[in-house]
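Peer 1: Fold the following.
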Amino acid sequence: MRLPFLIFLLGIAGLVPFVFLGGSIFIGHLFAPQPRLMLALLAYGACILSFLGAVHWGLAMERPDIINDRTTSDLDRWRLIFGVCPAVLAWLALYIGMVANPRTGLSLEILGFVAVYIFEKSGWKKGAIPQGYIRLRLALTIGVVISLLLAILGT
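Peer 2: All right, here's what the predicted structure looks like:
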């Protein structure tokens, strides 16, 4: 299944702040520390990681029987449970990054993005994730991880 061009375009647009901030931190640290950019990247990463969990809530909630019926399918139950996990991890990464060490927070976000992709890839193999979506997620995950690594290496 091919995704509409708008979804592809918006996915790439969401990657732009990662690339800009990660690259700016990497290059900028050659001249001076960039703590505000690190926090901006950390906060943006936490927002997007939370959003990825919300996607799965949307997939579960799009079915009218989840609201009207007393039973929830195993797949929808897993989607609802999993949908909360990225938000909790994003909050933890943001908190640790702000209170203790931004590099540690960015590292946790990397783990979160990779874990979400692995979980989604598992769901895709079972037919629970659209094929076009999983390809886009792979490309975006690679872009995000590279950007976050650049920021970590730039400090």
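Peer 1: alpha carbons only for contacts and neighbour counts from here, please
Peer 2: Will do.
Peer 1: Number of residues surrounding Gly22?
Peer 2: Residues lying near Gly22 (other C-alpha atoms under 10 Å) number 26.
Peer 1: Repeat that for Arg36.
Peer 2: Using other C-alpha under 10 Å as the criterion, the residues surrounding Arg36 number 10.
Peer 1: The helix or strand containing Ser122 - contacts with which helices or strands?
Peer 2: Using DSSP states H and E, the element containing Ser122 is helix 102-125. Counting contacts by 3 or more C-alpha pairs under 8 Å, 6 or more residues apart in numbering; DSSP states H and E, helix 102-125 packs against helix 35-61, helix 74-99, helix 131-153.
Peer 1: And this one, please, so the two structures can be compared:
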Amino acid sequence: MNAARISAVALTGAAALGLAAPVASAQVAPNPVTAGQRVNISDDRQCDTARGAKAASTLFGAVALRPGTRGMAADATVAEGATPGRYKVTIECGPGGARFTETVTVRSGSVHGVNSTQAAGGLALLVLAGGAAYLLRRTVSPRF
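Peer 2: Now for the predicted structure:
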């Protein structure tokens, strides 16, 4: 197998693994964050809007979630004194209902990173570019 075929197979496999990854039930964006930064918390449509939901964390206290476009959601501000580390955010669907958690990383300074949507888009572009290079190489190669 030549290098182009190996690259195409490897990129396709990586794309399949990325798409098969489980989706978190509790979502906090952006992640990672810095102290004092505003975050959006969402239940990813896991909770019944009639029963309500709340999110709680040592980063911002307790916050009531309201119905929105991505299910139950709210904005909160990370505490100014939050030290760098990993913190749990727990969403509870109604009183005594299902609970979902997400781990949020607090970093010092400003955060410049890539979220999961951007990473998936970049991976898709990489797979397309590898496939195009493979096809171009096959059609341009001289045949003897």
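Peer 1: TM value for the aligned chains?
Peer 2: Comparison of the two superposed chains (TM-score structural alignment, normalised by the length of the second structure) gives a TM-score of 0.31, and 66 aligned residues with a C-alpha RMSD of 4.0 Å.
Peer 1: sorry, back to before: mind checking the helices and strands packed on helix 102-125 of the first structure for the one nearest to Ile110 of the first structure?
Peer 2: Nearest to Ile110 of the first structure, of all these, is helix 131-153, at 5.8 Å by C-alpha to C-alpha.
Peer 1: ok, and what's touching that closest one?
Peer 2: Helix 131-153 of the first structure has contacts (C-alpha atoms under 8 Å, 6 or more residues apart in numbering) with 1-3, 8, 11-12, 15, 18-19, 21-23, 25-26, 38, 103, 106-107, 110, 113-114, 117, 120-121, 124.
Peer 1: Also stretch 122-139 of the second structure?
Peer 2: 4-5, 7-8, 11-12, 15.
Peer 1: swap the cut-off to 10 Å and go again
Peer 2: Here stretch 122-139 of the second structure makes contact (C-alpha atoms under 10 Å, 6 or more residues apart in numbering) with 3-15, 18, 114, 116-121.
Peer 1: got it, and stretch 50-65 of the first structure?
Peer 2: So stretch 50-65 of the first structure is in contact with 44-45, 48, 66-67, 71-73, 75-91, 112-113, 116-117, 120, 128-129, 137, going by C-alpha under 10 Å, 6+ apart.
Peer 1: same thing but 7 Å
Peer 2: 76, 79-80, 82-87, 90 (C-alpha atoms under 7 Å, 6 or more residues apart in numbering).
Peer 1: Please report the distance of Val63 of the second structure from Arg38 of the second structure.
Peer 2: 13 Å (C-alpha to C-alpha, to the nearest Å).
Peer 1: Equivalent analysis for Ala132 of the second structure, please.
Peer 2: From Ala132 of the second structure to Arg38 of the second structure the distance is 41 Å (C-alpha to C-alpha).
Peer 1: Many thanks, have a good one.
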